[in-house]
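[1] build me a model:
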Amino acid sequence: MNHGVMKRLACSISVVVVLGSTLSACVGPLLVGGAMVGGSLVAVDRRTSGTQLDDEGIELRAGNQISSNLGTRVRVSVTSYNRQVLLTGEVPNAQDKQRAGQLVAGVGNVTGVVNELQVLNTPSLADRSADALVTGRVKAMLLDARDLKSNAFKVVTERGTTYLMGRVTQRESDRATEVVRAVPGVQKVVRLFEIISEQELERLQSAPAGAPAEVSKP
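    Here you go, the predicted structure:
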């Protein structure tokens, strides 16, 4: 691993350590994941600023719905990208898994739900820290790949399975998968990409920051 990757990975690990020490004292069984929508990320994200705000709202509302209806017996992480929602975490039974999916599907602006909840015991703090470390490694490697735009990807890791979300071309999808599979600690890669054409990518890159982007129809 070259010096640049080591430096970025060190930064990622330091963030994980800070978050771990902060969250361990205050986070309950429900974890709601999300991308930062404020600041500079809006300008470089391939989603419109309105879609980014929708995703943030979806994560908050979906998390509240799960917390209100399923309480502390579940540990669910909600990640929304371009209004498609990924559910990861653990539930005590199949009924709760189905119920969580139904609750999220009923949230406004949600276009689809990928329910990856596992009927398992809640992982230990060590397991969650290992997943956070893997996510940091993946982000560092994507950042180091000169033929990829790391900000185009959202990364979630649960129990060694790394989920990749984003609006990417087929080339970017294949290349990112190649990169992530080589990351230590990644046991499986699940791609939840919205595939766009190279022409659409050119339009997105040439559009003014924050301007609405044309969405191609399947």
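[2] CA only for contacts and neighbour counts going forward, please
    OK.
[3] from the chain's centre, how far out does the helix or strand residue 96 falls within sit?
    Here residue 96 sits within helix 94-105, counting by DSSP states H and E. Relative to the chain's own centre, helix 94-105 is displaced by 19 Å; criterion: C-alpha atoms, centre = their mean, to the nearest Å.
[4] Proceed likewise with the subsequent sequence, for comparison:
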Amino acid sequence: MKRKFSLWLVLGVSSLLFALPVLEGCGVVAVTGIAAALVVSDRRQAEVILLDRSTQLNSKSIANRTTKGHVEVTVYNGIVLLTGQVPSYANKLRVERVVSHVKNVNKLVSELTVGPDVGVMQRAKDSALTARIKADISQIKNPSSSLVRVVTENSVVYLMGIVTREEAKAVSSRVRVIPGVEKVVEVFQIVSQETADLLDGRYSNKTSKSDNMSL
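    The predicted model follows:
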């Protein structure tokens, strides 16, 4: 059985990241906070995960200062996904421009729409749909659901992650038939099976090393 790299995240009242490397070369990063720890499997390197989080916070802050609309920012492996609603086309272009210049943004995918905010009720429905999708794809053996980031905006589902074509097809096909999903947009980074195996093996080796060391 493949074992993937573990990243311990401690989520607290103050959710801004403060990372502390615990063991050199073991691939485990402790992020301090107040609440309980979660283990996340991921094909990204530890530093990339933390960098994505920082980029997401910076991009979100800049986007909010640029528009009176509702903009959500999701970052995965340097790819920035913008979703939400803005009041005008000019405002849409302005948000896209300023976010594209944020440090460590490698690619910008804008799915912003021009129009009124969908509102709290629709966002609540989107959150519930995201939870349902995550629960559903957790039943898929390959890829692991932890490798897929799910974003829902106004019943449109965006899928992110580093996956093979076969993995992307398996997830997308399953999500498309879930009640409430109006459209599926793939924002995957497609890699070969060989590359996926190398990434999985790298994290497996790092995890094995950490398991064999006493803290």
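[5] one step back: what's the helix or strand just after the helix holding residue 96 of the first structure aligned against in the second structure?
    With elements assigned by DSSP H and E, the helix or strand that comes after helix 94-105 of the first structure is strand 112-115. The aligned range for strand 112-115 of the first structure in the second structure is 107-110, by TM-score structural alignment.
[6] which of the residues in the matching stretch are buried?
    108, 110 (16 or more other C-alpha atoms under 10 Å).
[7] mean shift between it and the first structure?
    Taken over the aligned residues, the distance from stretch 107-110 of the second structure to the first structure averages 0.7 Å (mean C-alpha distance after the TM-score superposition for the first structure).
[8] hmm, back to that, for the helix holding residue 96 of the first structure, packing partners?
    Secondary-structure packing of helix 94-105 of the first structure (3 or more C-alpha pairs under 8 Å, 6 or more residues apart in numbering; DSSP states H and E): helix 49-70, strand 84-91, strand 112-115, strand 118-119.
[9] residue in the second structure matching residue 54 of the first structure?
    Using TM-score structural alignment, residue 54 of the first structure sits opposite residue 51 in the second structure.
[10] distance check, the spatially closest residue to its match that is not a sequence neighbour against residue 192 of the second structure.
    Leaving out its chain neighbours, the residue that sits closest to residue 51 of the second structure by C-alpha to C-alpha, 6 or more residues apart in numbering is residue 104, at 7.8 Å. The gap separating residue 104 of the second structure from residue 192 of the second structure is 24 Å, by C-alpha to C-alpha, to the nearest Å.
[11] who has more neighbours out of these two?
    The residue with more neighbours, out of residue 104 of the second structure and residue 192, is residue 104; 16 against 13, by other C-alpha atoms under 10 Å.
[12] OK, contacts around that one?
    51, 55, 78 (C-alpha atoms under 8 Å, 6 or more residues apart in numbering).
[13] now those as a markdown table including distance to residue 84 of the second structure and neighbour count?
    A markdown table is the format used below for the contacts of residue 104 of the second structure (distance: C-alpha to C-alpha, whole Å; neighbours: other C-alpha atoms under 10 Å):
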| residue | distance to residue 84 of the second structure | neighbour count |
| --- | --- | --- |
| 51 | 23 | 18 |
| 55 | 18 | 24 |
| 78 | 19 | 20 |
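[14] redo the residues you listed as CSV? Include distance to residue 128 of the second structure.
    Below are the contacts of residue 104 of the second structure laid out as CSV (distance: C-alpha to C-alpha, whole Å):
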residue, distance to residue 128 of the second structure
51, 28
55, 26
78, 27
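[15] what about the strands in the second structure?
    Assigned by DSSP state E, the strands in the second structure fall at 6-10, 19-21, 29-31, 37-41, 70-76, 79-86, 107-114, 149-153, 156-163, 183-190.
[16] can you redo the ones you listed as a markdown table with distance to residue 60 of the second structure?
    Below are the strands of the second structure laid out as a markdown table (distance: least, C-alpha to C-alpha, whole Å):
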| stretch | distance to residue 60 of the second structure |
| --- | --- |
| strand 6-10 | 21 |
| strand 19-21 | 20 |
| strand 29-31 | 21 |
| strand 37-41 | 23 |
| strand 70-76 | 6 |
| strand 79-86 | 9 |
| strand 107-114 | 13 |
| strand 149-153 | 15 |
| strand 156-163 | 18 |
| strand 183-190 | 19 |
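[17] out of the ones you listed, nearest to residue 127 of the second structure?
    Residue 127 of the second structure lies closest to strand 149-153 among the strands of the second structure, at 7.1 Å (C-alpha to C-alpha).
[18] the closest one maps to which residues in the first structure?
    Counting by TM-score structural alignment, strand 149-153 of the second structure corresponds to 154-158 in the first structure.
[19] average offset between that stretch and the second structure?
    Mean for stretch 154-158 of the first structure is 0.4 Å (mean C-alpha distance after the TM-score superposition for the first structure).
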